[in-house]
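1. quick one, fold the following:
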Amino acid sequence: MKGVYDIGGIGLTWDLAVQGGRVPPVEFSVDPRVRHSFWALVVGGGSMYMGYVFDQSAIQRICALPTVRQAKLTYALTTVVTSISFVTLSFLGLVAYSYYTVRGCDPFKAGYLKNRNQLVPYFVMEIFHGFPGMSGLFLATIFSAALSSVSSVINGLAANTIEDLLRPAFDRYNTTEKGKIFIAKISVFFFGGLCVSLSFVARTLPGTVVQAAIGFVGACAGPVFGIFLLGASTPWGNIAGAASGLVVSLVLNAWITLGGIMYGRRPVPLPPAPGNFCHVQEVANITGLYLPDPFNNSTGYIDFSTSSPIPVAGIDSGGNPLYNISYMNYALTGWLIAFLVGLAVSLATKHWHEPTRDERLLLPFVRRFWRLNQADELQQAVKLRHSGEHSVEGPQTQKRLISFGNQTSDMI
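-> As a prediction, the model looks like this:
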């Protein structure tokens, strides 16, 4: 609100952002290489956030709630709050551009900033220059939110390490609880150090930290969403299919992500803010001189013609086309590959793995078909039994008959 007030109102803020090319028209192309198309943002972005539903840190929080109703309410509120936060962050970028347009100053052209990730802290520190403590409060809030998210992820990784990877070894060697807690602490220390190391690597990545985070999170969240969808939508999904789909999807997604970073098409940079009054503004602030509004100078308005027009980003014809896939679609490709590969392997190995017998493990719309399939199998088994072909019934067949009968009674 402070930035909008300094600019001159929300209407002027929006008009300047539109004139400066910060509000591009909606692109409805279905080409996955279009960077920010409607489908990439809605379908691809939605696929990425579906991965958060099955994230270890999210599951730990959900399991701490006493009822399923509260868990559903938590997910619904999280969706609303997350949507509001992303809209607010996007609008913050428009406010920053309009603010420096009104000032006639581009901090990048002036040499004040070298990295795009420095813009928001610099902007906040500038607009709250006369409010002691506000800039520090803003930065403290940002760091607190980041540490909260990182601590949850590290805790989840440590829990996965102890329960999913090291549990067989613990059971084999009868490890004490004290020993397990010590190894869990070591795991937290290891993953924390890994996060700190990756933060230094992030400085060398092209683009903003938000873009890199969305790309890497989507590349990992997509396969996780795919195997959960496999298990929840198909009764014959098994461990062989889930493991195969996860591994293949992670490998292919990592290849596409790293290839896109190193060899993919670079986004077309937006034109800078018009004008170059940064040094004049600096002198005015130091000496206390009055500097007229650039919109009321002798030329009447800021000349937007001094900025280069925004070129239309074309689709590269050379190189591997997979490297040009929008980073918003990494989660979509991940869950599709995981689901299809997992489904194929599960069908190929279904003779060695029993299908699920508990309808609660399936999505609600799948349970109806599951019940019809169970009823058909029960009728066939009953007909086979009453036809006198008792000689073909082994222990496994009899076990299935008992299981089908119990389940049918529960349904009735």
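2. going by C-alpha atoms from here, please, whenever you check contacts or count neighbours.
-> Noted.
3. so what secondary structure elements neighbour the helix or strand hosting residue 198?
-> Using DSSP states H and E, residue 198 maps to helix 177-202. Here helix 177-202 touches helix 134-160, going by 3 or more C-alpha pairs under 8 Å, 6 or more residues apart in numbering; DSSP states H and E.
4. buried residues in the helix it packs on, which are they?
-> Residues 135, 152-160 are the ones in helix 134-160 that count as buried (16 or more other C-alpha atoms under 10 Å).
5. hmm, who's touching the helix or strand that that helix is followed by?
-> Counting by DSSP H and E, the element after helix 134-160 in chain order, helix or strand, is helix 167-173. Outside helix 167-173, the residues that touch it by C-alpha atoms under 8 Å, 6 or more residues apart in numbering are residue 180.
6. thinking again about what came up before, give me the contact list for the helix or strand following the helix holding residue 198.
-> Following helix 177-202 in sequence order, the next helix or strand is helix 209-233 (DSSP H and E). Contacting residues not belonging to helix 209-233 are listed as 47-52, 54-55, 117, 202, 205, 237-238, 242, 245-246, 249-250, 253-254, 257, 327-339, 342-343, 361-363, 366 [C-alpha under 8 Å, 6+ apart].
7. kindly report the same for stretch 136-149.
-> For stretch 136-149, contacts defined as C-alpha under 8 Å, 6+ apart pick out 121, 124.
8. OK, contacts around residue 404?
-> Counting by C-alpha under 8 Å, 6+ apart, residue 404 has contacts 374, 378.
9. so which strand or helix has it?
-> helix 395-411.
10. element containing the residue positioned nearest the centre of the chain?
-> The centre of the chain sits closest to residue 48, judged by C-alpha atoms, centre = their mean, with a distance of 4.0 Å. According to DSSP H and E, residue 48 maps onto helix 45-53.
11. and if you look at residue 23?
-> Per DSSP H and E, there is no helix or strand for residue 23.
12. pull the contacting residues for it.
-> So, once contact is read as C-alpha under 8 Å, 6+ apart, residue 23 ends up touching residue 17.
13. next, the second sequence, to be compared with the first:
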Amino acid sequence: MSALTVADYVIFSLMLCVSGAIGVYHAIRRKNQQTTSEFLLANQSISTFPIAISLLVSFLSAVAILGIPSEVYTYGLSYILISFAFTILISISAFLYVPVFYKMKILSTNEYLERRFSPGIRFMGSILFIMTYTMYLSIALFAPAVALDAVSDLPIIASVVANGFICVFYTSLGGFRAVIWTDVFQGFVILVGMITVFVTGTIEVNGFGNVWRINKEMKRLNVFDFNPDPTVRSTFWTVIVGGVFSYLFPWSVSQLSVQRFLASKSLRDAKKAILLGIPATIFIAIVCCFDGLVIFAVYHNCDLFRDKKITRNDQILPYFVVDKLGHLTGLPGLFIASLFSGSLSTVSSGINSLSVVILEDIVKKIRKNIPDSEATSISRLIGVGYGILITLGAIFLNFVKVPLLIQLTASLFNLSAGPLLGLFTLGMLSRKATWKGAYIGSIFSFIVVGWLYIGSRFYPPVVNKPPTSIEGCSFLNGTNTTLGINSSLKNSTISYRDPLARFYGLSFYYYGAVGMLVTIFVGYVFSVILAKFDGPQEPVDKDLLFKFPNIFTTPIHDRYSVSQEIGNGNVVTSKL
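-> Got it, this is the predicted structure:
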């Protein structure tokens, strides 16, 4: 299906040009100020609003833009519960993780691991982070190419290479400041594109009331499924509890997020920036989920995949845009631009963060006392090299069969992100944690999650999909349309699976939780056991530990007090 016009390609190209121009602008403006601190942290001079937008857009990749509507179209509205998960995990990050990192004033998050444990733990953390984002960024770069392939004649490889080139171009030129302000521009483009899809689809089925009715009739509104079985793909507990652990890493200890905390002018601004992510992520998640409901309502009588209009469900959104907006000159181009904006923002942020990690944790450990100007140049070269690497990774994905983007990303991302999150949390949570326990816990956790993921490829979980229909498809040609209904609910009749198959059938949402909790539990137990043989441990700097909110630590009679200046510098404290 090729329906993009010249105008669409012009709009899409303009978006890429603007992104590149932002990088050129900041490179020229700051050409005499390109220190490592300026290039990688913007000299901690970015205000709250752009930091908040950049945090949101960095994680709102093309994976989310394509994946969330596809998830809802395929499995129903249960994914909307991720909004509650984000409220919980962002609050945890703002009040527990952010203060620890901001006090340290570090470039690489893994420096924390060295101060808390040992240089070896820092190196292991760096490797886990590089593994995590190599997989994630390759998927993020591949996702929009899949969409463009569904609606144009442009080969996937060509769009991957073009997207990767633009990312590397403005990231290596303008540094972190260019990444931040490009995120702001791209966030606006994404929002316009997703709202346009929702409004157009709602009009197509004569109002949102019909959208809701159709999805209810086709059993797609079963949001509050309180089934406690962790092997069921999408229940209330799976999405909320599993979602908190799945997305806590990128919003708390990931280099991408911590770099943005540290670029804020103050700790207060950093907290404000991340807390602004709560309403923003809820709004975006709702819009993306409702896009999935709208698209299903439009095609409810003829499932696109069964009608062979698409080759994978991740293509439903671009197909809808071209099919229903193709007659409106420029709108398909705007959508493709929003899709690539999601990819550009994520990949550019990832490349910039990986440059920091590789420079600080590997290069500077090999070559000490590198001059600042040389370090800046090296970080640029690292960004270029890594951009090429993830471009090759995205091309590789074109030749393998992958599941839905949300599932693929959550599974592979948490393969190493879960153990890494557990490593940081273990260090911040317990004074008794030692470097030996951290080694054992994280390695054991990585093996368990890897074993779980590999096993799930051979023993796939039972999936209960809501029904789809082909009653309205033209290829039936008057045949018995009752044969057009197809439901996967019959899979629920499988009443018994052996224990190993049930273990492998654990919902992918829980992979992050398994990785984190195994690291913490095993790491703590071995820390306590081995400490008895190692003798007294050095005291742990309290700044490297969580500082829990005062409601848990302050005596009750001191909790409710205020300080008020009454003149001449005198301060009076009174109880509330």
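14. superposed, what's their TM-score?
-> Aligned and superposed, the two chains score 0.75 in TM-score terms (TM-score structural alignment, normalised by the length of the first structure); 348 aligned residues with a C-alpha RMSD of 3.0 Å.
15. show me what the helix holding residue 48 of the first structure is in contact with.
-> Contacts of helix 45-53 of the first structure (C-alpha under 8 Å, 6+ apart): 58-59, 217-218, 221-222, 224-225, 328-332, 335.
16. can you flag the buried ones in those?
-> 58, 217-218, 221-222, 224-225, 328-332, 335.
17. export these to CSV and tack on distance to residue 67 of the first structure?
-> Formatted as CSV, these follow (distance: C-alpha to C-alpha, whole Å):
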residue, distance to residue 67 of the first structure
58, 15
217, 29
218, 29
221, 26
222, 28
224, 25
225, 23
328, 34
329, 34
330, 34
331, 30
332, 31
335, 29
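18. what's the closest of those residues to residue 267 of the first structure?
-> residue 328 (13.3 Å; C-alpha to C-alpha).
19. run the chain-centre distance for the helix holding residue 48 of the first structure.
-> From the chain centre to the centre of helix 45-53 of the first structure is a distance of 6 Å (C-alpha atoms, centre = their mean, to the nearest Å).
20. again, but for stretch 14-28 of the first structure
-> Using C-alpha atoms, centre = their mean, the offset of stretch 14-28 of the first structure from its chain centre is 25 Å.
21. now do the same end-to-end measure for it.
-> Its first and final residues considered, stretch 14-28 of the first structure spans 23 Å by C-alpha to C-alpha, to the nearest Å.
22. what angle do whichever helix in the first structure runs longest and helix 45-53 make?
-> In the first structure, with assignment by DSSP state H, the single longest helix is helix 68-103. Here helix 68-103 of the first structure runs at an angle of 130 degrees relative to helix 45-53 (axes from the mean of the first three to the mean of the last three C-alpha atoms, to 10 degrees).
23. for helix 68-103 of the first structure, list every residue counted as buried.
-> Buried residues in helix 68-103 of the first structure (16+ other C-alpha under 10 Å): 71, 92-103.
24. closest one of these to residue 79 of the first structure?
-> residue 71 (12.5 Å).
25. residues in contact with that closest one?
-> Residues near residue 71 of the first structure by C-alpha under 8 Å, 6+ apart: 62, 65.
26. corresponding residue for it in the second structure?
-> Counting by TM-score structural alignment, residue 71 of the first structure lines up with residue 270 in the second structure.
27. same question for residue 165 of the first structure.
-> By TM-score structural alignment, residue 165 of the first structure lines up with residue 362.
28. quick one: what helix or strand has the closest residue in space to that match that isn't next to it in sequence in it?
-> Of all residues not flanking residue 362 of the second structure in the chain, residue 123 sits nearest, at 7.6 Å (C-alpha to C-alpha, 6 or more residues apart in numbering). Following DSSP H and E, one finds residue 123 of the second structure within helix 119-151.
29. so that helix corresponds to what in the first structure?
-> Going by TM-score structural alignment, helix 119-151 of the second structure sits over no part of the first structure.
30. tell me which other helices or strands that helix touches.
-> If contacts are counted by 3+ C-alpha pairs under 8 Å, 6+ apart, helix 119-151 of the second structure sits against helix 62-75, helix 110-116, helix 156-204, helix 316-325, helix 331-358, helix 372-397, helix 405-429, helix 435-458.
31. now distance to residue 15 of the second structure too, for those, in JSON lines please.
-> Below are these laid out as JSON lines (distance: least, C-alpha to C-alpha, whole Å):
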{"stretch": "helix 62-75", "distance to residue 15 of the second structure": "15"}
{"stretch": "helix 110-116", "distance to residue 15 of the second structure": "35"}
{"stretch": "helix 156-204", "distance to residue 15 of the second structure": "8"}
{"stretch": "helix 316-325", "distance to residue 15 of the second structure": "17"}
{"stretch": "helix 331-358", "distance to residue 15 of the second structure": "6"}
{"stretch": "helix 372-397", "distance to residue 15 of the second structure": "20"}
{"stretch": "helix 405-429", "distance to residue 15 of the second structure": "24"}
{"stretch": "helix 435-458", "distance to residue 15 of the second structure": "38"}
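32. out of those helices, nearest to residue 40 of the second structure?
-> That would be, of these and by C-alpha to C-alpha, helix 156-204, which comes in at 5.2 Å.
33. what's the closest non-adjacent residue to residue 310 of the second structure?
-> residue 304 (6.1 Å).
34. and the counterpart of that neighbour in the first structure, how far from residue 127 of the first structure?
-> Aligned counterpart of residue 304 of the second structure in the first structure: residue 107 (TM-score structural alignment). Residue 107 of the first structure sits 14 Å away from residue 127 of the first structure, going by C-alpha to C-alpha.
35. more crowded one of the two?
-> residue 107 (20 against 16; other C-alpha atoms under 10 Å).
36. element containing the more buried one, please.
-> Per DSSP H and E, there is no helix or strand for residue 107 of the first structure.
37. and the gap between it and residue 122 of the first structure?
-> 9 Å.
38. try residue 71 of the first structure
-> From residue 71 of the first structure to residue 122 of the first structure the distance is 39 Å (C-alpha to C-alpha).
39. quick one, strands of the stretch 251-400 of the first structure?
-> Ranges of strands in the stretch 251-400 of the first structure, per DSSP state E, counting those that start in this stretch: none exist.
40. just the helices in it please.
-> Using DSSP state H, counting those that start in this stretch, the helices of the stretch 251-400 of the first structure run over 278-287, 330-348, 364-386, 395-411.
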